[in-house]
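Visitor: For reference, the sequence and a predicted model appear below.
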Amino acid sequence: MNKKPFLNYINRYIHLTIEEENLLFSKIIERNYLKDQYIVQQGDTCKTVNFIISGCTKTFYMNTDGQEHIVGFSIEDWWTSDLGSFITQTPADFNVQCLENTKLFQFTYDNLEELYEEIPKLERLFRKITERAFVASQKRIIRNFSLSAKERYQIFKTTYPKIEQRVPQYMIASYLGITKEFLSKIKSQMTQER
């Protein structure tokens, strides 16, 4: 288990003693998923919160017509889960699927609750993570209401340059709430404007 990427991430928020690090890693499950495998499926209770060591995932909602609505992507040093389902231990609203072979560090609900008791500063870490996720979600909602598709795409390109290189265009279009044809048109316009 290569602990370094996760410890580097944690150290941005809190500092753990060697004993606390050992306890933390005793509760982590290291798991490998293949491309196209699901980490969470809509309707199932989300059992883990997941830190990505390597790979890429998408989080999406599938409507009753079989239409996929992508709400997010996650890559290395990011978290992926249906957080609402995990926190409430109720059926998931979202699917989380691997777009590449993906290696994760996973925390079960019970393990995380035990860690909060034994290492109280971990609650601060997960509060900060949850706050950042909430703010990002709120900003995305506002952008979807107030910005044009072209502006949303420009923000996506600037904010997530590593994701754009790894994800098919039709998925980016779904994330932006537009068709892949419209995304192609936007990209063509942007190329001409240069």
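Guide: Here it is on my side, so go on. Numbering: from 1, shown residues only.
Visitor: switch to C-alpha atoms for all contacts and neighbour counts from now on
Guide: Noted.
Visitor: Contact partners for Val49?
Guide: 79-83, 86, 106-109 (C-alpha atoms under 8 Å, 6 or more residues apart in numbering).
Visitor: Just the ones of those in helices?
Guide: Among these, the ones falling in helices (DSSP state H) are 83, 86, 109.
Visitor: where do the strands sit along the protein?
Guide: Assigned by DSSP state E, the strands in the chain fall at 29-33, 38-40, 48-54, 57-62, 68-74, 79-80, 95-98, 102-108.
Visitor: Which positions within the first one qualify as buried?
Guide: Going by neighbour count (16 or more other C-alpha atoms under 10 Å), the buried part of strand 29-33 is 29-30, 33.
Visitor: Could you save those as JSON lines and add columns showing distance to Tyr160?
Guide: Formatted as JSON lines, the buried residues of strand 29-33 follow (distance: C-alpha to C-alpha, whole Å):
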{"residue": "Ile29", "distance to Tyr160": "28"}
{"residue": "Glu30", "distance to Tyr160": "26"}
{"residue": "Tyr33", "distance to Tyr160": "23"}
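Visitor: Got another one to weigh against that:
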Amino acid sequence: MHQMIENKIQPLLNYISQYVELTDTEKQLLLSKVLYRKYLKGQYVLQQGDICKYECFVLKGCTKMFHVDETGQEHILLFSIEDWWTADMGSFITQAPSDFNVMCLETTELAIFHHDSIETLYKEIPKLERFFRQVIEKAFAASQKRIVRNFSLSAKDRYIYFKTQYPLIEQRIPQYMVASYLGITKEFLSKIKKQLLLDN
């Protein structure tokens, strides 16, 4: 059973090995606590108002995390592709209802850690607590930098940054979602792209 899980979640093991080295015993314990799930395009991993019970690592596919406001407007906070994490970390840590949805934009395979399982792993394998702390710190720093970019950069410069930093994502998602992520309309994004073509 562990061998089958190990084959499916090998990208996660490769990712963890960049941060910490696990013994064979520790790896077997990890494999006993991680779940593998496959979702179809359009399926929700998390819905707004639910408590986020899982921290998810994307093995294959693409997800978006977004908030729907009172008018029904969608605000995209994050896209996640292979070797990225997705979850509402605030809800996961506090076990309070989530402000966000996580939906699959493609058929997506996830390695999933349940909240209770992570606490067990922290106790049994202390180095994994250090690993997850680093993951959370990186996510927090990226979130803060994005807030600063939204305050300080023009929509055009935000798009250039997105295109440069995440070229693999832009090719896989509709343009109206890119616009939502940037906080602009799809029409305005179209104008920006036309302007960039003229500039070049």
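Guide: Sure thing, it's come through. These numbers were taken from a predicted model, which means no experiment stands behind them.
Visitor: by how many degrees do the longest helix that the first structure contains and strand 68-74 diverge?
Guide: For the first structure, the longest helix by residue count, based on DSSP H, is helix 121-146. Per axes from the mean of the first three to the mean of the last three C-alpha atoms, to 10 degrees, the angle that helix 121-146 of the first structure makes with strand 68-74 is 130 degrees.
Visitor: Now do the contacts for the residue opposite Leu115 of the first structure in the second structure once aligned.
Guide: Matched by TM-score structural alignment, Leu115 of the first structure corresponds to Leu121 in the second structure. Residues near Leu121 of the second structure by C-alpha under 8 Å, 6+ apart: 29-30, 33, 128-129.
Visitor: from those, which would you call buried?
Guide: By neighbour count, with 16+ other C-alpha under 10 Å, those hold 29-30, 128-129 as buried.
Visitor: Just give the closest residue to the most centrally placed residue in the second structure, not the sequence neighbours.
Guide: Note on the second structure: the residue nearest the mean C-alpha position is Thr86, at 2.9 Å, using C-alpha atoms, centre = their mean. With C-alpha to C-alpha, 6 or more residues apart in numbering as the criterion, Thr86 of the second structure has its nearest non-adjacent residue at 5.3 Å, and that residue is Cys56.
Visitor: Next, the contact list for the one you found, please.
Guide: 85-87, 110-113.
Visitor: same thing but at 10 Å, please
Guide: 34-37, 45, 84-88, 109-114 (C-alpha atoms under 10 Å, 6 or more residues apart in numbering).
Visitor: what do you get for Leu59 of the second structure?
Guide: Applying C-alpha under 10 Å, 6+ apart, the residues near Leu59 of the second structure are 8-12, 36-38, 81-85, 108-111.
Visitor: The residues you listed, buried ones only, as a ChimeraX selection?
Guide: Per 16+ other C-alpha under 10 Å, the buried members of these correspond to this ChimeraX selection:
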select :8,9,11,12,36,81,82,84,85,108,109,110,111
